[in-house]
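Peer 1: My questions concern the predicted model and sequence given below.
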Amino acid sequence: MRLNDNVNLLSKSLDAYSIRQNAINNNISNSNTPNYKRKDVEFDKILKEMTNENEINIKTTNTAHIGNNDKNMNLEPKIIVDKNTKSRLDGNNVDIDVEMAELSKNYIKYNVVSQQITNAFKRYKNAISGGGR
């Protein structure tokens, strides 16, 4: 694992949560628009599937090398349209209460990942400066 792989993965997570924030805001803004279908961003499920896979693809240039799995660099969030949720009479399926709860969950996830990136850079700084000698 390269030194910055963790930060890259966390950065992709921040991007996904930012995109999800925009999707939720659009849902809230269009809560009274007839025939509007709510949108969501699928990222956590993709990340979980990627980390739970049993097969690890290792890329090496020499049989004596220990490889690195670069699949997380291809990790991209997917915007999905929710057509399964029951619609109101006007065809809109946005529930403000659900959207506000999702907004709060997304805010917490974003802040946790942001804090993890901050802590990673503090560790790098500490390592570079000699660990506080």
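Peer 2: Yes, it's here.
Peer 1: For the rest of this, base every contact and every neighbour count on C-alpha atoms.
Peer 2: Noted.
Peer 1: now the strands for the chain?
Peer 2: 39-42, 78-81 (DSSP state E).
Peer 1: To residue 118, which of those lies closest?
Peer 2: strand 39-42 (24.4 Å; C-alpha to C-alpha).
Peer 1: Pull the residues that contact the closest one.
Peer 2: When contacts are defined by C-alpha atoms under 8 Å, 6 or more residues apart in numbering, strand 39-42 is touched by residues 16, 19-20, 23-24, 27, 77-82.
Peer 1: Pull out the buried members of the residues you listed.
Peer 2: Among these, those scoring as buried are 16, 19-20, 23-24, 27, 77 (criterion: 16 or more other C-alpha atoms under 10 Å).
Peer 1: The residues you listed: which two are farthest apart?
Peer 2: 27 and 77 (17.5 Å).
Peer 1: Burial check on residue 98, number of neighbours?
Peer 2: Neighbours of residue 98 under the rule other C-alpha atoms under 10 Å: 12.
Peer 1: Ok, residue 12 next?
Peer 2: 20.
Peer 1: who touches it in this structure?
Peer 2: Per C-alpha under 8 Å, 6+ apart, neighbours of residue 12: 75-76.
Peer 1: next, the one to line up against it:
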Amino acid sequence: MVAKLDDYLRFNETALNLRAQRQQLLASNIANADTPNYKARDIDFAKTLQGAMDGKTTKVPPVELARTSAGHIAGKPAGDSGIGGSPLLYRTVTQGSVDGNTVDMDVERNQFTDNAVRYEAGVTAVNGQIKTLLAAIQPG
């Protein structure tokens, strides 16, 4: 019974998790709009969601950072393994900048807003699913 409920809600749960992670990535792009040589990153959401639903997400093993002294603190690798096992992609540059930064604020704000609206739509869909389940189990 619980497995059927999990299956019923799995798509929206996965989509919402990926949308939340993508929102963080887009916010990072916006926050680094003035950072020299920063390259804007994103994911192919449809491909990532399809891979997650098919169970084909592959976790890339983290890269060990070399320490040249025993006194060095072990660092964490950069988060280039992507979201949901899907690799992070570089945003296509429409207009280059002198400092090498590829963040286009118009594109980033548009993607950020679009992702936020789709996240809210996903939350609404989950609420609808839960209301349907509640209506089905209540007497009368």
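Peer 2: Arrived safely. On a predicted model such as this, the values are computed, not experimentally measured, just so you know.
Peer 1: what's the TM-score for these two chains?
Peer 2: Scored by TM-score structural alignment, normalised by the length of the first structure, the superposition of the two chains gives a TM-score of 0.71; 110 aligned residues with a C-alpha RMSD of 2.3 Å.
Peer 1: Distance to residue 52 of the first structure for the strands of the first structure - can I get that in JSON lines?
Peer 2: Compiled in JSON lines, those are given as follows (distance: least, C-alpha to C-alpha, whole Å):
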{"stretch": "strand 39-42", "distance to residue 52 of the first structure": "16"}
{"stretch": "strand 78-81", "distance to residue 52 of the first structure": "19"}
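Peer 1: Tell me which of these sits nearest to residue 103 of the first structure.
Peer 2: Nearest of the strands of the first structure (C-alpha to C-alpha): strand 39-42, 11.0 Å.
Peer 1: and the gap between the residue mapped onto residue 112 of the second structure from the first structure and residue 83 of the first structure?
Peer 2: Using TM-score structural alignment, the partner of residue 112 of the second structure in the first structure is residue 103. Look at residue 103 of the first structure and residue 83 of the first structure: by C-alpha to C-alpha, to the nearest Å, they are 20 Å apart.
Peer 1: The two: who's more crowded?
Peer 2: Counted by other C-alpha under 10 Å, residue 103 of the first structure and residue 83 do not tie: residue 103 has more neighbours, with 19 against 13.
Peer 1: so what's the more buried one up against?
Peer 2: 21, 24.
Peer 1: longest helix of the second structure?
Peer 2: Criterion DSSP state H: the longest helix present in the second structure is helix 105-137.
Peer 1: Mind listing what's buried along that helix?
Peer 2: 108, 111-112, 115-116, 119, 122-123, 126.
Peer 1: Residue 40 of the second structure pairs with which position in the first structure?
Peer 2: Looks like residue 40 of the second structure aligns to residue 38 there (TM-score structural alignment).
Peer 1: What's the local residue count around that match?
Peer 2: 23.
Peer 1: Next one: it from residue 81 of the first structure, what distance?
Peer 2: The value you get for residue 38 of the first structure to residue 81 of the first structure, if C-alpha to C-alpha is used, is 6 Å.
Peer 1: can you check residue 20 of the first structure too?
Peer 2: Taken as C-alpha to C-alpha, the span from residue 20 of the first structure to residue 81 of the first structure is 12 Å.
Peer 1: hang on, isn't the match of residue 40 of the second structure packed against residue 82?
Peer 2: Yes: counting by C-alpha atoms under 8 Å, residue 38 of the first structure does reach residue 82; the two are 5.5 Å apart.
Peer 1: which ones are touching the closest residue to residue 36 of the first structure other than its chain neighbours?
Peer 2: Among residues not flanking residue 36 of the first structure along the chain, residue 92 sits closest, at 4.8 Å (C-alpha to C-alpha, 6 or more residues apart in numbering). Residues in contact with residue 92 of the first structure, defined by C-alpha under 8 Å, 6+ apart, are 31-38.
Peer 1: Return the residue of the second structure aligned against residue 92 of the first structure.
Peer 2: Residue 92 of the first structure maps onto residue 101 in the second structure, by TM-score structural alignment.
Peer 1: do the same with residue 22 of the first structure
Peer 2: Per TM-score structural alignment, residue 22 of the first structure is aligned with residue 24.
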